[in-house]
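Undergrad: kindly generate the corresponding structure for this input.
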Amino acid sequence: MLDDPEEQTRTVIGCKRLLVAIFYPEAYEALTALERDPTEANKVRFERELLKIKEMRTKGNRKRGVVELSD
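TA: Modelled structure (predicted):
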């Protein structure tokens, strides 16, 4: 079933998209808009949603006492 690496990749991508759709619906809407119409405005909208997710994760990590390593 998942012996094919391409099928594994498609499955993983599909699962990740599903998780984004469930937990971050605004980001999913921005992603699908960008895929349908790859304009600069849609790119900016999607990047803004990604920043929101990153900020939420950073705040959550601080609350739990997780130390993040910078790039």
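Undergrad: make it CA atoms for all contacts and neighbour counts henceforth
TA: Noted.
Undergrad: helices and strands around the host helix or strand of Lys54, which ones?
TA: Using DSSP states H and E, Lys54 sits in helix 40-64. For helix 40-64, the contact count by 3 or more Cα pairs under 8 Å, 6 or more residues apart in numbering; DSSP states H and E identifies helix 25-36 as packing neighbours.
Undergrad: next up, for comparison:
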Amino acid sequence: LAQRNAPEILFNYLGRFSQDEGHWTPQRSQTRFRDAFAVAQDAQQALSYGLEVNIFVEERRDGACLAINWSWLEAIF
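TA: I've put the predicted structure just below:
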């Protein structure tokens, strides 16, 4: 069954991150993303799935914030 029906959607939960400095923290990119952590792919690299959803939770001083990064093949959607 797996060989006949390849998945078309990738759902990737990346975890929960805080804004505090510690042994390991996400890299911030204030010029491109407002999130503490974001998924960026090279535009020249083909997507492996028709729809890719990358999700993480960012712990902020005012509460937790759910961040979702969507990527899709324009030929399909």
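Undergrad: TM-score for these two?
TA: The TM-score (TM-score structural alignment, normalised by the length of the first structure) is 0.26; 32 aligned residues with a Cα RMSD of 3.6 Å.
Undergrad: centre of the chain to the helix holding Lys54 of the first structure, how far?
TA: 9 Å (Cα atoms, centre = their mean, to the nearest Å).
Undergrad: flag every buried residue along stretch 29-37 of the first structure.
TA: Across stretch 29-37 of the first structure, burial judged by 16 or more other Cα atoms under 10 Å covers 29-31, 33-34.
Undergrad: these into a markdown table, with extra columns for distance to Thr9 of the first structure?
TA: Putting the buried residues of stretch 29-37 of the first structure into a markdown table (distance: Cα to Cα, whole Å) gives the following:
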| residue | distance to Thr9 of the first structure |
| --- | --- |
| Glu29 | 22 |
| Ala30 | 22 |
| Leu31 | 19 |
| Ala33 | 22 |
| Leu34 | 21 |
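Undergrad: let me know the closest of those to Gly14 of the first structure.
TA: The nearest member of the buried residues of stretch 29-37 of the first structure to Gly14 of the first structure, counting by Cα to Cα, is Leu31 at 13.3 Å.
Undergrad: thinking again about what came up before, looking at the buried residues of stretch 29-37 of the first structure, which one is closest to Lys16 of the first structure?
TA: Minimum separation from Lys16 of the first structure among the buried residues of stretch 29-37 of the first structure (Cα to Cα) is found for Leu31, which lies at 12.3 Å.
Undergrad: which residue is the nearest non-sequential neighbour of the closest one?
TA: Ranked by Cα to Cα, 6 or more residues apart in numbering and with sequence neighbours excluded, the top spatial neighbour of Leu31 of the first structure is Phe46, at 5.9 Å.
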